[in-house]
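K.L.:
Okay, sequence plus prediction incoming.
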Amino acid sequence: MQVLKNTFVVTGGLGGAGKTIAKSVIDQGGYVVLLDLLEQKAGEEAASGISTTKAIYVQTNITDENSVKNAMRIASNAFEKRLSGLVHCAGVSMSQPWTNRLGDTIDRVRKMTDINWIGTYITSALFADAVNERYEPEKMKKGELWTTKEERGVIINFSSIAGAQPASRILGYSPGKAAVSAFSVALADFLGPSGIRVNTVSPSVINSAMMGARLPYFIADLSKSASFPARPIEPEEISSAVSFLINNSMMNGHDLKIDGGWRVFTDRSVDREDPRVLAPSLE
């Protein structure tokens, strides 16, 4: 899928990774519709800092079907360019102190699941519908299906290496990201006849404001258990991986790990402090 003269939706578009991906799309001659939760006026001001002519902002709640439908309708008609891509960066990592009572985690995990997993389903589904509607025959019968050999779209969902390496610290976060990866593989198969490719990227720790006070803990953990390089990922390293998945038309149903060979595990060595004390929170 070429980026040039095509429109791409970027969710979480005002975050560190989202902004960098949006700039990369524009640098390649594309256009971006940024979706995020920031109030519309403030979001528009932020989008103008990316580009005044090739970026627009739509305040969107990815867990709300009508909100996402509205965003995709706007994206379909934006810039008078073809809507061709979705890069779904939006997600959260909600944390709380460690607890022996699992019942204390239920509300938080439910919220994370709604955003990280259900939000991915809603956004991917409605993007695919927006692409398919452009090609749907006017007199198409109900239930009628079609197949194309033309590449018509590409979806890149953000998973995490936590989805492939569940551990106690990421009790609620990792299963949701595993669901994103599994869903994306199934969706790639489902959308094959529509000419829409689906892949995931699975980063480890991204060097962004979202990490906040937890970043020193992760830097220390990376120094012990990453192969190389043992450091957080810079947003530009995410955007270059996303560009590869967009531009290479043979990449489909693939999970691209961006992790420096980091291995997530719980260190219960007898000569170390309780890992529940060392870890900043339970996610």
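P.N.:
Here it is on my side, so go on. Because the structure is a prediction, the values reported are computed rather than measured.
K.L.:
For the rest of this, base every contact and every neighbour count on C-alpha atoms.
P.N.:
Will do.
K.L.:
show me the contacts for residue 42.
P.N.:
Not one residue lies near residue 42 by CA atoms under 8 Å, 6 or more residues apart in numbering.
K.L.:
before we move on, which element is it in?
P.N.:
Using DSSP states H and E, residue 42 sits in helix 40-50.
K.L.:
ditto for residue 32
P.N.:
Per DSSP H and E: residue 32 is located in strand 31-36.
K.L.:
so that strand versus helix 40-50, what angle?
P.N.:
If you take axes from the mean of the first three to the mean of the last three CA atoms, to 10 degrees, strand 31-36 sits at 140 degrees to helix 40-50.
K.L.:
Remind me what strand 31-36 packs against, helices and strands.
P.N.:
Secondary-structure packing of strand 31-36 (3 or more CA pairs under 8 Å, 6 or more residues apart in numbering; DSSP states H and E): strand 6-11, helix 16-27, strand 55-59.
K.L.:
Out of the ones you listed, which gets nearest to residue 134?
P.N.:
Residue 134 lies closest to strand 6-11 among the helices and strands packed on strand 31-36, at 13.8 Å (CA to CA).
K.L.:
and that closest one, how far out from the chain's middle?
P.N.:
Distance of strand 6-11 from the chain centroid (CA atoms, centre = their mean, to the nearest Å) equals 12 Å.
K.L.:
Okay, helices next: where are they in the stretch 151-283 of the chain?
P.N.:
161-164, 173-191, 215-225, 235-247, 275-278 (DSSP state H, counting those that start in this stretch).
K.L.:
Could you point out which of the ones you listed sits nearest residue 28?
P.N.:
Between residue 28 and these, the tightest spacing by CA to CA is seen for helix 235-247, at 9.3 Å.
K.L.:
Tell me what angle that closest one forms with helix 16-27.
P.N.:
Inter-element angle recorded for helix 235-247 and helix 16-27: 50 degrees (by the same axes, to 10 degrees).
K.L.:
Put this next to the first one:
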Amino acid sequence: MKISNKTFIVTGGASGLGEATVRHLVSLGANVVIFDLGDAKGKLLETEYLNKVKYVHVDVCDENQVQDGIDQLVKTFGNTLYGVINAAGIGDPCRVYNPKSGIVHSLKSFNKVMNVNVTGTFNVLRLAVQQMMKQNAPLCGKDQERGIIINTASIAAYEGQIGQASYSASKGAIVSMTLPLARELSMYNIRCVTIAPGLFLTPMLMSLGEKVRESLAKQVPYPKRLGEPNEYASLVQFLIENSLMNGEVVRMDGSIRMSSL
């Protein structure tokens, strides 16, 4: 699928991996609608890329807000939705039980992580698929593609560390839904793939401090550094353009396999 002149939704597009994806897709001629809660940064991106980026304040877990965002997409760019990049996600590290404090893992916290990362991802993609199916936009290329869904998991889905039970469970769910989604959506010429990033220079990691980041980077076999958001964005481009990529989870991690701590 060619990217130019097509419209994509990027959730979490106001920062981190999502922001890098927004910038990269626009550089390739796409229109992008950002679904995020970061109003200040989202509006700045909209202003920076006037007539190419639309920011919509969207809680991905709220079906009315997501549908409103899709309606605004159609109003702004017409019936040109060809893809979703689900990059919105949260984490809340916590042990199941802390013997020193006697504190048990909050069920509210666990449910919040699962809700944003799993329910939010599914909520956006299901309504986006509905729009792709009803908009009667031209199909793409020799394979007659209708669109693509790109979800974001994590290597924590495979090697979750202590304290990552909720985060790993949520990302494991994203991995597990990839193939059944791809099988179903293939009937409509829509692909579904997932990226499982390793350690990337996102706002979450940047908040840990330089020494911690250096220590984490040394754990990566090669290249011995943290991933850069633009590298994630480049993989998004490859997945969009290569129509044989379907039903796959792609690790992007420098071959790191996380230890328990």
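P.N.:
The structure has been received and is ready for your questions. Values in this document were obtained by computation on a predicted structure and should not be read as measured data.
K.L.:
Quick check: the strand holding residue 32 of the first structure compared with the second structure, mean distance?
P.N.:
Its aligned residues in the second structure lie a mean 0.6 Å from strand 31-36 of the first structure after superposition (mean CA distance after the TM-score superposition for the first structure).
K.L.:
I'd like the distance from that strand to the chain centre, please.
P.N.:
So, by CA atoms, centre = their mean, the centroid of strand 31-36 of the first structure is 13 Å from its chain's centroid.
K.L.:
Outside of it itself, list whatever touches it.
P.N.:
Contacts with strand 31-36 of the first structure, where a contact means CA under 8 Å, 6+ apart, come from 5-14, 22, 25-26, 43, 47, 54-61, 71, 75, 78-79, 90.
K.L.:
Swap in 7 Å and give it another go.
P.N.:
Here strand 31-36 of the first structure makes contact (CA atoms under 7 Å, 6 or more residues apart in numbering) with 5-14, 22, 25, 54-60, 75.
K.L.:
Could you do stretch 219-228 of the first structure as well?
P.N.:
With CA under 7 Å, 6+ apart as the test, stretch 219-228 of the first structure has contacts from 230-232, 260-263.
K.L.:
Contact partners for whatever residue of the second structure lines up with residue 8 of the first structure?
P.N.:
Taking TM-score structural alignment, the alignment pairs residue 8 of the first structure with residue 8 from the second structure. Residues near residue 8 of the second structure by CA under 7 Å, 6+ apart: 31-33, 81-84.
K.L.:
coming back round to it: need the helices of the stretch 151-283 of the first structure in TSV with mean neighbour count, can you?
P.N.:
Putting those into TSV (neighbours: other CA atoms under 10 Å) gives the following:
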stretch	mean neighbour count
helix 161-164	21
helix 173-191	21
helix 215-225	16
helix 235-247	18
helix 275-278	13
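K.L.:
For these, could you give me JSON lines that also reports distance to residue 154 of the first structure?
P.N.:
Below are the helices of the stretch 151-283 of the first structure laid out as JSON lines (distance: least, CA to CA, whole Å):
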{"stretch": "helix 161-164", "distance to residue 154 of the first structure": "21"}
{"stretch": "helix 173-191", "distance to residue 154 of the first structure": "10"}
{"stretch": "helix 215-225", "distance to residue 154 of the first structure": "32"}
{"stretch": "helix 235-247", "distance to residue 154 of the first structure": "7"}
{"stretch": "helix 275-278", "distance to residue 154 of the first structure": "40"}
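K.L.:
thinking again about what came up before, which one of the helices and strands packed on strand 31-36 of the first structure lies closest to residue 195 of the first structure?
P.N.:
Residue 195 of the first structure sits nearest to strand 6-11 of all those, at 15.6 Å, using CA to CA.
K.L.:
Looking at the helices of the stretch 151-283 of the first structure, which is nearest to residue 109 of the first structure?
P.N.:
Nearest of the helices of the stretch 151-283 of the first structure to residue 109 of the first structure, taken as CA to CA: helix 173-191 at 7.5 Å.
K.L.:
re earlier: out of the helices of the stretch 151-283 of the first structure, which is closest to residue 136 of the first structure?
P.N.:
Of all the helices of the stretch 151-283 of the first structure, helix 173-191 sits nearest to residue 136 of the first structure, with 14.2 Å by CA to CA.
K.L.:
Mean distance between that closest one and the second structure after superposition?
P.N.:
With mean CA distance after the TM-score superposition for the first structure, helix 173-191 of the first structure departs from the second structure by a mean of 0.9 Å once superposed.
K.L.:
And that helix, what does it pack against?
P.N.:
If contacts are counted by 3 or more CA pairs under 7 Å, 6 or more residues apart in numbering; DSSP states H and E, helix 173-191 of the first structure sits against helix 161-164, strand 196-203.
K.L.:
Reformat the ones you listed as a markdown table; add distance to residue 135 of the first structure.
P.N.:
Shown next, in a markdown table, are these (distance: least, CA to CA, whole Å):
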| stretch | distance to residue 135 of the first structure |
| --- | --- |
| helix 161-164 | 35 |
| strand 196-203 | 12 |
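K.L.:
on that earlier part again, go through the contacts of residue 8 of the second structure and give me the one with the most neighbours.
P.N.:
residue 32 (29 neighbours; other CA atoms under 10 Å).
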